[in-house]
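>>> I'd like to go over a predicted model; first the sequence, then the structure.
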Amino acid sequence: MEIFDKELLSKIDNELNKYVEKDNTLYNASKHLLFAGGKRIRPYLATLTYMLKKDNLDEILPPAVAVELIHNYTLIHDDIMDNDDERRGRTTVHVEYGEPIAILAGDLLYAKAFEAISNIKDPKKAHEVLKALSKACVEVCEGQAMDMEFEDRDKISLDDYFEMISKKTGALIIAPIEIGAIMAECTDEERNALYEYAKRIGMTFQIQDDVLDLIGDNKKIGKPVGSDIREGKKTVIVLHALENLPNNKKERLLKILGNNNATDEEIKEAIDILGDSINYAKNIMKNATEEAKNYLKIFDAEKRKRLEAIADFIMDRVY
């Protein structure tokens, strides 16, 4: 079984294209990342969740792509805030089109998401989807603000970190699964199980991003390895290291962490120091992935297969 159904992904892309068909600078800027090889995990999760109970793709595709439009809006604004020059192996929108157009392109995608929701035929479902997506948008903003504040804070607990990633990254993994469940008219028990599954794969998604930043292939991840260290990001790996390293190694790590002028050798040294903490992060992901798959056991064994496979894919992915 292929984890990603090419035919289904093609239908998602066709649906996405309906909202950004115009050919002008603003729309081209909004499409710059949208069709630059993203994995489509979010709309795919919404669709697979829906398909646990129903099979009318025309019903699920508009709300599924709404989440992808929101996700890409956040990426454009993220890149501006982080001053990043590259994403998915190509120049970022603000570098290519300038900051004013990039901000507008992000805003356009945000607005188009709600246009997509307006295409849901059942008003009760449309209202519930709107609530779920609005909540996710609020949490992404809160999580992003927390992440930025962490860079200037000396003392951050692992609990703080997990709260931050549950909002910054988890919210837009949980939302498509909630939306799929709403559209499929899942029971409360099924929705709770799906929420627990989503919470765990959302956490794993961010932790694997943190791991890949240190030991990934920069061509595959589309940015330089170790950029989180230069930016002083307080990831689960760094927080665990700061709690557990002997003083000499801890002091050395703190000298390199957040130093924009750190050499490649110093970045490599910091990654070596973080070795045990990288393994700690991998163990968290392994346990969370098993728990996530266990929550799916209330669904049909055949229909849940791809959702189980995606949980493994998120933990094992290399980009």
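That came through fine. Numbering: from 1, shown residues only.
>>> C-alpha from now on. contacts and neighbour counts both.
OK.
>>> With adjacent residues omitted, what lies nearest to Glu185?
Leaving aside its sequence neighbours, Glu185 sits nearest to Lys53 (CA to CA, 6 or more residues apart in numbering; 8.0 Å).
>>> right, and that neighbour touches Cys186 too?
Yes. Contact between Lys53 and Cys186 holds when scored by CA atoms under 8 Å: they sit 7.5 Å apart.
>>> gap between the nearest residue to Ile117 once chain neighbours are set aside and Lys168?
Closest residue in space to Ile117, ignoring its immediate chain neighbours: Pro63 at 5.4 Å, by CA to CA, 6+ apart. Distance from Pro63 to Lys168, counting by CA to CA, to the nearest Å: 20 Å.
>>> again, but for Lys293
23 Å.
>>> Counting neighbours around each, name which of the two comes out higher.
Lys168 (27 against 24; other CA atoms under 10 Å).
>>> Spell out which residues sit in contact with that one, please.
If you count contacts by CA atoms under 8 Å, 6 or more residues apart in numbering, Lys168 has them with 139-144, 147.
>>> try 6 Å this time
Residues counted as contacts of Lys168 (CA atoms under 6 Å, 6 or more residues apart in numbering) are 140, 143-144.
>>> now the residues you listed as CSV including distance to Lys199, neighbour count and secondary structure?
Conversion of the contacts of Lys168 to CSV gives the following (distance: CA to CA, whole Å; neighbours: other CA atoms under 10 Å; DSSP: H, G, I helix; E, B strand; the rest coil):
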residue, distance to Lys199, neighbour count, secondary structure
Val140, 14, 22, helix
Gly143, 15, 22, helix
Gln144, 17, 19, helix
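>>> Below is structure B, check it against A:
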Amino acid sequence: MGGDESKALPAAAAIEVFHTWTLAHDDIIDSDKRRRGQPTLHEEFCRRGQEELMLGAKDAKHYGLSVAILTGDLQHGWSVSLLAELTNKYGLSPQLSLRLIEELNTYVTCNLLSGELLDIQYSKLPVESLREEDILSMLWKKTAVLYEFAGRAGAMIGLEVSEPHHPLVQALSLFASRCGLAFQLQDDILGIVGDEEKLGKSVGSDIREGKKTTIVYYAFKKATAEQRRYLRGILGNKRATEGRVREVADLLVELGAVERTRSLAERYVADAIEHLQKIPDSRYKQLLATWAEYIVCREF
């Protein structure tokens, strides 16, 4: 895109901080205990509450949840402050900074939160009541919308334009959006067949939570009546044993649902690279193409 790449640093930091607060809240919603090989934020502060503040188990849990929620809220505000630095410290136009701040706080936040809400609601519904497009729309909202914003912000800063409908801005936005969908699909695959040591978080939690991923959707389309009954008995059962969770994971693989989801992720990457071809050649363009291809090969 051209431009001074250092001017994009505040936006890059803002997106990373924004993403981090969503993870902190998501870990609470999903009752996850590990993230990136470490205790999740609420689990870490629960431990500190017990060890440093001498709290009982119930109070320590509430303390951990409270600190994690507030930390996420703080990071949300910090991400907006970082975007303001585009003008205050790097001299970009106020119109550009305000456009990105407004988009992050409205378009991105509203879509992301509605996607997270749909994820929760869908986990309580029978998969037969959902369409494939319902699930993909939910995945776009909860994951790909932030990728799309990252692509759009980078292009607008590089071109120093405040107009999001610029052809090059749209091309990079669509590239990033497709990559976001592929990333989430691969994340769902790793949640079923990933290596916990490499992944840094528990495998199988999506099964216990009853997450309605494309994997589950495709499995039900192909499963026999008996297999569907078995899956219904385990999906969403938080007390399911490791053995049962592994049996479900194996069945999802056996039914071809994991491979079909992988193929879908690969198609999104191919589509993403088509959009990427519309931007001028540079070493960064090649780096983005390599990164896109890595998305569906990653193991963590």
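The structure has been received and is ready for your questions. Computed from a predicted model, the values in this text were never measured in an experiment.
>>> Need the TM-score from the superposition.
Superposed pair, TM-score by TM-score structural alignment, normalised by the length of structure 2: 0.85. Supporting alignment: 267 aligned residues with a CA RMSD of 1.4 Å.
>>> Compile the contacts of Lys168 of structure 1 into JSON lines and extend it with columns for distance to Ala198 of structure 1.
Putting these into JSON lines (distance: CA to CA, whole Å) gives the following:
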{"residue": "Val140", "distance to Ala198 of structure 1": "15"}
{"residue": "Gly143", "distance to Ala198 of structure 1": "17"}
{"residue": "Gln144", "distance to Ala198 of structure 1": "19"}
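>>> still contacting in structure 2, which of the residues you listed?
With both residues aligned by TM-score structural alignment, their matches' CA atoms under 6 Å, the contacts of those that structure 2 also has are 140, 143-144.
>>> Specify which member of the residues you listed is nearest to His94 of structure 1.
Gln144 (18.8 Å; CA to CA).
>>> aligned partner of the closest one in structure 2?
Residue correspondence to structure 2 (TM-score structural alignment): Gln144 of structure 1 is matched to Glu116.
>>> The host helix or strand of Leu83 of structure 2 packs against which elements?
Element membership for Leu83 of structure 2 (DSSP states H and E) is helix 57-88. The helices and strands touching helix 57-88 of structure 2, judged by 3 or more CA pairs under 6 Å, 6 or more residues apart in numbering; DSSP states H and E, are helix 9-29, helix 41-51.
>>> let's go with 10 Å and repeat that
Packing partners of helix 57-88 of structure 2 (3 or more CA pairs under 10 Å, 6 or more residues apart in numbering; DSSP states H and E): helix 9-29, helix 41-51, helix 94-103.
>>> contacting residues around Asn17 of structure 1?
Residues in contact with Asn17 of structure 1 (CA atoms under 10 Å, 6 or more residues apart in numbering) are 11, 31, 34-35, 65.
>>> and the residue nearest to Glu185 of structure 1, what pairs with it in structure 2?
With TM-score structural alignment as the criterion, Lys53 of structure 1 lines up with Gly2 in structure 2.
>>> cool, and Ile207 of structure 1?
Alignment note (TM-score structural alignment): Ile207 of structure 1 maps to Leu185 of structure 2.
>>> was I right about its match contacting Met138?
No. Leu185 of structure 2 lies out of contact with Met138 (CA atoms under 10 Å); the separation is 11.7 Å.
>>> Which one's more surrounded, the two?
Leu185 (27 against 22).
>>> Once aligned, what mean separation remains between the host helix or strand of that one and structure 1?
Using DSSP H and E, the element containing Leu185 of structure 2 is helix 167-193. Superposing on structure 1 and averaging over aligned pairs (mean CA distance after the TM-score superposition for structure 1), helix 167-193 of structure 2 comes out at 1.0 Å.
>>> Could you give me the buried positions within that helix?
Residues of helix 167-193 of structure 2 classed as buried: 168-193 (neighbour count, 16 or more other CA atoms under 10 Å).
>>> same question, stretch 103-120 of structure 2
Across stretch 103-120 of structure 2, burial judged by 16+ other CA under 10 Å covers 104, 107-112, 115-116, 118-120.
>>> residues contacting the residue sitting nearest the centre point of structure 2?
Residue closest to the mean C-alpha point of structure 2, counted by CA atoms, centre = their mean, is Thr143 at 3.8 Å. By CA under 10 Å, 6+ apart, the contact set of Thr143 of structure 2 is 19, 108, 111-112, 115-116, 177, 179-184.
>>> Looking at those residues, spot the one nearest Gln50 of structure 2.
When the contacts of Thr143 of structure 2 are compared for distance to Gln50 of structure 2 (CA to CA), His19 comes out closest, at 28.2 Å.
>>> That closest one - how many residues pack around it?
Residues near His19 of structure 2, counting by other CA under 10 Å, number 18.
>>> how about it, what's its partner in structure 1?
His19 of structure 2 maps onto His71 in structure 1, by TM-score structural alignment.
>>> From Ile173 of structure 1, how far off is that match?
For His71 of structure 1, the distance to Ile173 of structure 1 (CA to CA) stands at 10 Å.
>>> Name the residues contacting each of these two.
Common contacts of His71 of structure 1 and Ile173 (CA under 10 Å, 6+ apart): Arg42.
>>> before we move on, back to that, setting aside sequence neighbours, what's the nearest residue to the match of Ile207 of structure 1?
With sequence-adjacent residues excluded and distances taken as CA to CA, 6+ apart, Leu185 of structure 2 is closest to Ala265, at 6.0 Å.
>>> again, but for Gly3 of structure 2
Spatial nearest neighbour of Gly3 of structure 2, excluding adjacent residues (CA to CA, 6+ apart): Gly158 at 4.7 Å.
>>> so what corresponds to that neighbour in structure 1?
Match for Gly158 of structure 2 (TM-score structural alignment): Ala184.
>>> which residues does Glu149 of structure 1 contact?
Glu149 of structure 1 sits in contact with Gly143, where contact means CA under 10 Å, 6+ apart.
>>> Is it part of a helix or strand, or is it coil?
Here Glu149 of structure 1 is recorded as helix under DSSP: H, G, I helix; E, B strand; the rest coil.
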